[in-house]
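Asks: sharing a model that was predicted from the sequence below.
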Amino acid sequence: MSVLDLARPDIRALAPYSSARMEAQGGTVLLNANESSRPANIPGGDGLNRYPDPQPRALVETLAELYGCDAGRVLVTRGSDEAIDLLVRAFCRAGQDAVAISPPTFGMYAVCARIQGAAVIESPLDASGALDVAKLTAGVTPAVKIVFVCTPNNPTGNLVGMDVLAYLAHELAGRALLVVDEAYAEFSGAASAVSLIDEHENVAVLRTLSKAWSLAGARVGALVAHSEVIGLLRRIIPPYPLPSPCVEAALGALSYEGRRVQRHHLNEILTERARMFAELPHVPGVREVLPSHANFLAVRFDDAAGTYRRLLAAGVVVRDITKYPGLGDALRITIGTGNENDRVLAVLRAGAGA
């Protein structure tokens, strides 16, 4: 059975839109896209009068090298969010199919499913924050076409082992696509699920340059999957997903010098994460700091709402995650610079002594 047998038949049969940039490659007089023939009269405007490549070859090949796969297995998207949306639209029929998630987890899986009219089946994490594999697989009904697993998980920071992912891929073969969200993978030091794709064609991996590569504003993400899945999604992705300046920013970040700077920044974050994990439990009012393999810490407080207000009044914005199941007393604190983290600790200590 092909993994495409899980996809919507109407999407498999869809004739994709052929954009102007796909036509007559190598031409020098471009009169086929109704673009302006003159560049915009703004700083850096050269080239912006032309549509960008649908899948910029240099960026696709660079990401393939970064993630250890063939370029034919990479689809560049506007952040991970677009890849999630494309997957749900390609594999889930409205009113018939479903996705499975393990809350508390990233909210866009459920949002994209509900926009598509697909059901959302929830198999919550266990009390320790670990993925309950038995509960998850037991909840995969014939309607489920996609199972989302976030590792490290947002907002708890826990990691799902490669052995668990391989087991899930095997159990879901012929039944559902396993989508592994590795948005925070660089902070974990763990091996990537991309290595599973050779053996399991029903595995797809989400990656992004928003976190460890400091490009959240550029909105550059990627899906790594079997080439047939990539080909299917290229049928429905908008013709020009990434603006040219965003492509150039990504290539700059992934250059030799960009990678050197990124390694330094990553080491700084890991050092600060360890420091905050060690210091926060000694702050009065902190009930527990959840172990994290990401660039944030989920922290339980005696008074989460009051702590959030005190931090906000001091100009420090953290994430209120009390709406998530099992996290009704928690806030998520992104690891900032050393000075920013000192500010968080100072405000918390001052509030505790008030």
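Replies: Sure, I can see it.
Asks: when you work out contacts or count neighbours from here on, use the C-alpha atoms and nothing else.
Replies: OK.
Asks: any idea how far residue 221 is from residue 211?
Replies: For residue 221, the distance to residue 211 under the criterion CA to CA, to the nearest Å works out to 10 Å.
Asks: quick one: the helices in the stretch 151-300 of the chain?
Replies: Residue ranges of the helices in the stretch 151-300 of the chain, as given by DSSP state H, counting those that start in this stretch, are 162-172, 227-234, 244-253, 256-279.
Asks: now do the last one against helix 244-253, angle only.
Replies: This means helix 256-279. Relative orientation of helix 256-279 and helix 244-253, computed by axes from the mean of the first three to the mean of the last three CA atoms, to 10 degrees: 80 degrees.
Asks: now swap in the second one and tell me
Replies: Counting by the same axes, to 10 degrees, helix 227-234 lies at 150 degrees to helix 244-253.
Asks: circling back: of all the helices of the stretch 151-300 of the chain, which one is nearest residue 215?
Replies: Each of the helices of the stretch 151-300 of the chain was scored for nearness to residue 215 using CA to CA, and the closest is helix 244-253 (7.5 Å).
Asks: show me what the closest one is packed up against.
Replies: Here helix 244-253 is seen to pack against helix 57-67, helix 256-279 when contacts are counted using 3 or more CA pairs under 8 Å, 6 or more residues apart in numbering; DSSP states H and E.
Asks: now the ones you listed in CSV, with distance to residue 19?
Replies: Converted to CSV, the helices and strands packed on helix 244-253 look like this (distance: least, CA to CA, whole Å):
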stretch, distance to residue 19
helix 57-67, 16
helix 256-279, 32
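Asks: closest to residue 167 out of the ones you listed?
Replies: helix 57-67 (21.7 Å).
Asks: which residues sit against the helix or strand just after that closest one?
Replies: Counting by DSSP states H and E, the element after helix 57-67 in chain order, helix or strand, is strand 74-77. Residues from elsewhere that reach strand 74-77 (CA atoms under 8 Å, 6 or more residues apart in numbering): 55, 60, 63-64, 83, 220-225, 227, 230, 234, 241-242.
Asks: check stretch 167-187 too.
Replies: 1-3, 6, 80, 133, 137, 142, 144-152, 192-193, 200, 202-208, 211-212, 266, 270, 293-295.
Asks: among these, which ones are buried?
Replies: The neighbour count (16 or more other CA atoms under 10 Å) marks 3, 6, 80, 133, 144-152, 192-193, 200, 202-208, 211-212, 266, 270, 293-295 as buried among the contacts of stretch 167-187.
Asks: okay, now the one to match up with it:
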Amino acid sequence: MDFTKLIRPHILSLTPYSSARDEYSGKAGIFLDANENPYSSVLGKPFNRYPDPYQSEVKEKLAELKNTKPECIFLGNGSDEPIDLLIKALCEPKEENIVIMPPTYGMYKVCADIQQVNIQQAPLTEDFEIDLDNVFDAVNAATKIIWVCSPNNPSGNILSKASILQIVKAFPDKLVVIDEAYIDFSTEPSFISELENYENIAVLQTFSKAWGMAGLRLGVAYAHPTLIQVLNKIKYPYNINIVTQGLLLEALDKNDEKDRLVAEILSNKLKLEKELSELEGVVKVFPSDSNMILVKFEKAKERFKFLLDKQIIVRDRSNVALCDDCLRITVGTAEENQRLLETLRTF
């Protein structure tokens, strides 16, 4: 792939900010270069030094877990940071566009709107599958990024790998971003394994869902090293703080615990899906490969308000394409799910 044509010319020629840790990345020495406080922090904890701007230790460990290379990894403040940076790096405002497949994760559109990047829509089918005709109609010469959310949000289903690969192969000069925020809940393998086969793929994942670390705000982009270098070039210098890096290093030793949590959530999901499908007023429970269930209700908005009044918070998605009268329900604990069901029965 010719990355010089994919990336905005002024980004390629940009001189990035050079931090003190760019000049010296060692851990030993007398640090008089970054205007830090030499006495530790007011909390008495070692927060007085700037963190590694490229998170080298974390990436080494993560690369081993994901069977990829550290130079193919970008760590961001949630997945939203690489979403924003990819649009910033590739798309000329008011001239070029991204393609999205509604209903889908809303931040692709928000980040494009903020940066005045045009948006082409290729709606999914009524069963929330990729409509290849819509995609091929939406992509044009000004398209830089094609966004694929799989498993999809808000519908929860995994999208056809064959269809995604058909898009990747059909548009070798476009970047196809596969957002896999919910991949740990699916039986399908990650597209990370395809990075060596297709240079025009980027994969997004997160530690917010299966790993249970949403409060730490940590997302990951996996892509060709050239693209990762560009993201590192335009990110804020110290985008992942020292506490988050330390906690992530601990978490990566607990992959088995992550798998245990996922298994429990999936078990709860099966029970919840069954009981929801038997409730009066439920029109359809959509298939899910994630930790959420999209449900079509009679009087969806009234039920949403009813639940809210009982301090049970679900997501009203009825204003989203193809999701008329639908509520999105995150799978909770067994006790939380039971309270949800009991409350719905009293509507």
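Replies: Looks like it arrived, so ask away. Only a predicted model underlies this, so the values are computations on that prediction, with no experimental measurement involved.
Asks: on that earlier part again, can you list the helices of the stretch 151-300 of the first structure in TSV and add distance to residue 18 of the first structure?
Replies: Rendered in TSV, the data for the helices of the stretch 151-300 of the first structure read as follows (distance: least, CA to CA, whole Å):
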stretch	distance to residue 18 of the first structure
helix 162-172	34
helix 227-234	11
helix 244-253	19
helix 256-279	34
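Asks: can you tell me which of these is most buried?
Replies: With neighbours defined by mean count of other CA atoms under 10 Å, none of the helices of the stretch 151-300 of the first structure is more surrounded on average than helix 227-234, at a mean of 19.
Asks: closest to residue 329 of the first structure out of the helices and strands packed on helix 244-253 of the first structure?
Replies: Residue 329 of the first structure sits nearest to helix 256-279 of all those, at 17.4 Å, using CA to CA.
Asks: so which elements touch that closest one?
Replies: Using 3+ CA pairs under 8 Å, 6+ apart: helix 256-279 of the first structure touches helix 244-253, strand 296-301, helix 338-353.
Asks: closest one to residue 10 of the first structure among the helices of the stretch 151-300 of the first structure?
Replies: helix 227-234 (11.1 Å).
Asks: residues making contact with that closest one?
Replies: The contact list for helix 227-234 of the first structure, computed with CA under 8 Å, 6+ apart, reads 3-4, 11-12, 16, 72-75, 86-87, 90, 223-224.
Asks: repeat for stretch 330-340 of the first structure
Replies: In this structure, residues lying in contact with stretch 330-340 of the first structure by CA under 8 Å, 6+ apart are 155, 268-269, 272-273, 295-301, 304, 308, 318-322, 341.
Asks: 7 Å - rerun?
Replies: Residues lying outside stretch 330-340 of the first structure but in contact with it, judged by CA atoms under 7 Å, 6 or more residues apart in numbering, are 155, 269, 272-273, 295-301, 304, 318-322, 341.
Asks: narrow the contacts of helix 227-234 of the first structure to those in strands?
Replies: For the contacts of helix 227-234 of the first structure, the ones inside strands are 74, 75, 223, 224, with DSSP state E as the criterion.
Asks: tell me the contacts of the corresponding residue of the second structure for the last one?
Replies: Matched by TM-score structural alignment, residue 224 of the first structure corresponds to residue 222 in the second structure. By CA under 7 Å, 6+ apart, residue 222 of the second structure lies in contact with 72, 73, 74, 192, 202, 203, 204.
Asks: ok so, going back, of the contacts of helix 227-234 of the first structure, just the buried ones, ChimeraX syntax please.
Replies: Typed into ChimeraX, the next command selects the buried ones out of those (criterion: 16+ other CA under 10 Å):
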select :3,4,11,12,16,72,73,74,75,86,87,90,223,224
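Asks: count of neighbours near residue 133 of the second structure?
Replies: Using other CA atoms under 10 Å, residue 133 of the second structure has 10 other residues around it.
Asks: same check, this time on residue 128 of the first structure
Replies: Here the number of neighbours of residue 128 of the first structure (other CA under 10 Å) works out to 10.
Asks: kindly report the same for residue 310 of the first structure.
Replies: Here the neighbour count serves as a burial measure; for residue 310 of the first structure (other CA under 10 Å) it reads 17.
Asks: got it, and residue 21 of the first structure?
Replies: Under the criterion other CA under 10 Å, the count of neighbours that residue 21 of the first structure has is 19.
Asks: helix, strand or coil for the counterpart of it in the second structure?
Replies: With TM-score structural alignment defining the correspondence, residue 21 of the first structure maps onto residue 21 in the second structure. Secondary structure of residue 21 of the second structure, reduced to three states by DSSP: H, G, I helix; E, B strand; the rest coil: helix.
Asks: how close does residue 21 of the second structure get to residue 125 of the second structure?
Replies: Using CA to CA, we find residue 21 of the second structure at a distance of 49 Å from residue 125 of the second structure.
Asks: how far away is residue 55 of the second structure from residue 217 of the second structure?
Replies: Counting by CA to CA, the gap between residue 55 of the second structure and residue 217 of the second structure amounts to 15 Å.
Asks: quick one, which of those two is more surrounded?
Replies: Set side by side, residue 55 of the second structure and residue 217 show unequal neighbour counts under other CA under 10 Å, the larger going to residue 55 at 20 against 17.
Asks: what does the more buried one correspond to in the first structure?
Replies: Taking TM-score structural alignment for the superposition, residue 55 of the second structure sits opposite residue 56 in the first structure.
Asks: now that match. Nearest residue, chain neighbours left out?
Replies: Using CA to CA, 6 or more residues apart in numbering and skipping the chain neighbours, the partner closest in space to residue 56 of the first structure is residue 247 (7.6 Å).
Asks: quick one: map the one you found onto the second structure.
Replies: Under the alignment (TM-score structural alignment), residue 247 of the first structure pairs with residue 245 in the second structure.
Asks: state the distance from that match to residue 279 of the second structure.
Replies: For residue 245 of the second structure, the distance to residue 279 of the second structure (CA to CA) stands at 45 Å.
Asks: how about residue 33 of the second structure?
Replies: Going from residue 33 of the second structure to residue 279 of the second structure by CA to CA gives 65 Å.
Asks: swap in residue 138 of the second structure?
Replies: In this view, residue 138 of the second structure and residue 279 of the second structure are 39 Å apart by CA to CA.
Asks: out of the two, name the residue with the larger neighbour count.
Replies: For residue 138 of the second structure and residue 279, the more surrounded residue by other CA under 10 Å is residue 138, and the numbers stand at 20 against 13.
Asks: and residue 62 of the first structure, how many neighbours does it have?
Replies: 16.
Asks: fine by me, we can end here.
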